[in-house]
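Enquirer: Can you look at this prediction? I've put the sequence above it.
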Amino acid sequence: MFVETLAPRFCETDALGHINNTVVPVWFEAGREPIFQLFTPDMDVNNWKLIIARISVDFLAEIHYGTGRDVEIRTGLAKIGNSSMTIRQEVWQEGQCCARGDAVMIHFDHSAKQSRPIPDTIRAELEKHLLDVEKAE
C-alpha cells in the first residue's frame, strides 16, 4: 500500500466548514503518483502511458480543516487485468476512514489510440500492492 499524508488547506473547505467533496478526487490523484511513476518514471506527460476510464467516491464521514488534522491517502490495487487496473483509495483522518474510491486506469498507447498489456515488470510491482478487497469492505 502506498501512503501519502496531506494537510487540508483552508481553500479546500466548503460553506459548511468541511472539506469540499470536489477535493477528494484531487487528493486521490496525488495518491496515485507512485503508480504513475511505475509506468512513466520521469513523469514526462509527453510519454504518458495511462488513461483514466472511471472514478467513483463514497463519502463516509466529514473531513475537517485545522491544525493537526492531516489526512492520510491510502492507495492499493483492488484488481489487475491485462491492460487495466482498479486502484482502491481511502482518506483517513483521526483514525477514521472518511472516503473510499476506485479508479480504473488503462495502460494506453496514445499514438495508436489503444490499450496495451501491462508489462510484466510493472505488473510485478503492482502485485506488491494488491489488497484483500473482500476483507476491506
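Expert: Ah, there it is.
Enquirer: From now on I want contacts and neighbour counts done on CA atoms only, so please keep to that.
Expert: Will do.
Enquirer: Identify the residues contacting the residue nearest to residue 70 when sequence neighbours are not counted.
Expert: Spatially, and ignoring its direct neighbours in sequence, residue 70 is nearest to residue 7 (4.4 Å; C-alpha to C-alpha, 6 or more residues apart in numbering). Contact analysis of residue 7 by C-alpha atoms under 8 Å, 6 or more residues apart in numbering lists 69-71.
Enquirer: what do you get for residue 65?
Expert: Counted by C-alpha under 8 Å, 6+ apart, residue 65 has contacts 8-10, 13, 17-19.
Enquirer: how does it look with 10 Å?
Expert: 7-13, 17-19, 71 (C-alpha atoms under 10 Å, 6 or more residues apart in numbering).
Enquirer: ok, it to residue 130 distance?
Expert: Residue 65 sits 31 Å away from residue 130, going by C-alpha to C-alpha, to the nearest Å.
Enquirer: Kindly report the same for residue 105.
Expert: According to C-alpha to C-alpha, residue 105 stands 15 Å off from residue 130.
Enquirer: okay, pairing it with this:
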Amino acid sequence: MLPLQMRFNDFDMLGHLNNAVYIQFFDLGKSSYFQDVLPQAVDWKHINIVVVNINCDYYAPTYIHESVAVVTTVTRMGEKSFSLEQRIVNTATGEVKCVARTVMAGIDLTTGKSAPIAEEWIEALQRYERRAL
C-alpha cells in the first residue's frame, strides 16, 4: 500500500479529485510496486514491460481532506503479458474510490516488438505475491 499525497491543483471545480490524477496515482503505485518486487534489478531506462491497456472504474469521489493510498497486485500472468489490479482506497475507512485493471506486456527494447515476460520478473512477482501466478 502506497500512501498518496494530493495537491490543491489535483482537484476539479466540484472539489473532486480529477479523474486524470487517478492514472498518475496508479503510475506511482506501479513504480513503487515494481521497486518492491525487484529492488536491485529495476533499471527504469531499460525496463522491458509496457502498459498496453488500462481501464478504470470510479466508485466514489475523493476529496482533499481524505487520506488515500494505492494498492497494487498481479491478477494474471501470461507468457507475454500480465494483468494488475490497482485500487485507490481511503486509508481511514477502507472505502474503494477507484479500481484500475492494467495489462502490461513484455517488449524487446531493440526491436520494439512483443517479447515474453522475463523469467526473472515472473519469479520475483510470484515470490512477492506469495502465490503461483
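Expert: In hand now; what should we look at? Note that the coordinates shown come from a computational prediction; the quantities given were computed from them, not determined experimentally.
Enquirer: TM between them?
Expert: Between these two chains, after superposing, the TM-score reads 0.84 (TM-score structural alignment, normalised by the length of structure 2); 126 aligned residues with a C-alpha RMSD of 2.1 Å.
Enquirer: Neighbours of residue 2 of structure 1, how many?
Expert: 15 (other C-alpha atoms under 10 Å).
Enquirer: from memory it sits against residue 125, does it?
Expert: No. Residue 2 of structure 1 lies out of contact with residue 125 (C-alpha atoms under 10 Å); the separation is 11.9 Å.
Enquirer: Residues that sit against both of those two, list them.
Expert: residue 35.
Enquirer: Do you have the strands of structure 1 handy? List them.
Expert: Using DSSP state E, the strands of structure 1 run over 2-6, 50-59, 71-80, 84-93, 96-109, 114-115.
Enquirer: matching residues in structure 2 for the longest one?
Expert: It stands for strand 96-109 of structure 1. Alignment of strand 96-109 of structure 1 against structure 2: residues 95-108, by TM-score structural alignment.
Enquirer: Give me the distance from the matching stretch to the chain's centre.
Expert: In terms of C-alpha atoms, centre = their mean, to the nearest Å, the centre of stretch 95-108 of structure 2 is set 5 Å apart from its chain centre.
Enquirer: report the longest helix in structure 2, please.
Expert: helix 19-37 (DSSP state H).
Enquirer: so what's the aligned partner of residue 11 of structure 1 in structure 2 up against?
Expert: By TM-score structural alignment, residue 11 of structure 1 lines up with residue 9 in structure 2. With contact taken as C-alpha under 10 Å, 6+ apart, residue 9 of structure 2 is in contact with 17-18, 21.
Enquirer: mind listing what the residue nearest in space to the middle of structure 2 touches?
Expert: Against the mean C-alpha coordinate of structure 2, by C-alpha atoms, centre = their mean, the closest residue is residue 30 at 3.5 Å. Applying C-alpha under 10 Å, 6+ apart, we find residue 30 of structure 2 in contact with 2, 24, 36, 70-73, 84, 86, 102.
Enquirer: Return the residue of structure 1 aligned against it.
Expert: Mapped onto structure 1 by TM-score structural alignment, residue 30 of structure 2 lines up with residue 32.
Enquirer: And the closest residue to residue 66 of structure 2 other than its chain neighbours, how far from residue 14 of structure 2?
Expert: Closest residue to residue 66 of structure 2 apart from its sequence neighbours, by C-alpha to C-alpha, 6+ apart: residue 90 at 6.7 Å. Relative to residue 14 of structure 2, residue 90 of structure 2 is positioned 19 Å away (C-alpha to C-alpha).
Enquirer: Is it correct that residue 6 of structure 2 is in contact with residue 16?
Expert: No. Look at residue 6 of structure 2 against residue 16 with C-alpha under 10 Å: they stay out of range, at 11.2 Å.
Enquirer: Mind listing the shared neighbours of those two?
Expert: Contacts common to residue 6 of structure 2 and residue 16, judged by C-alpha under 10 Å, 6+ apart, are 63-64.
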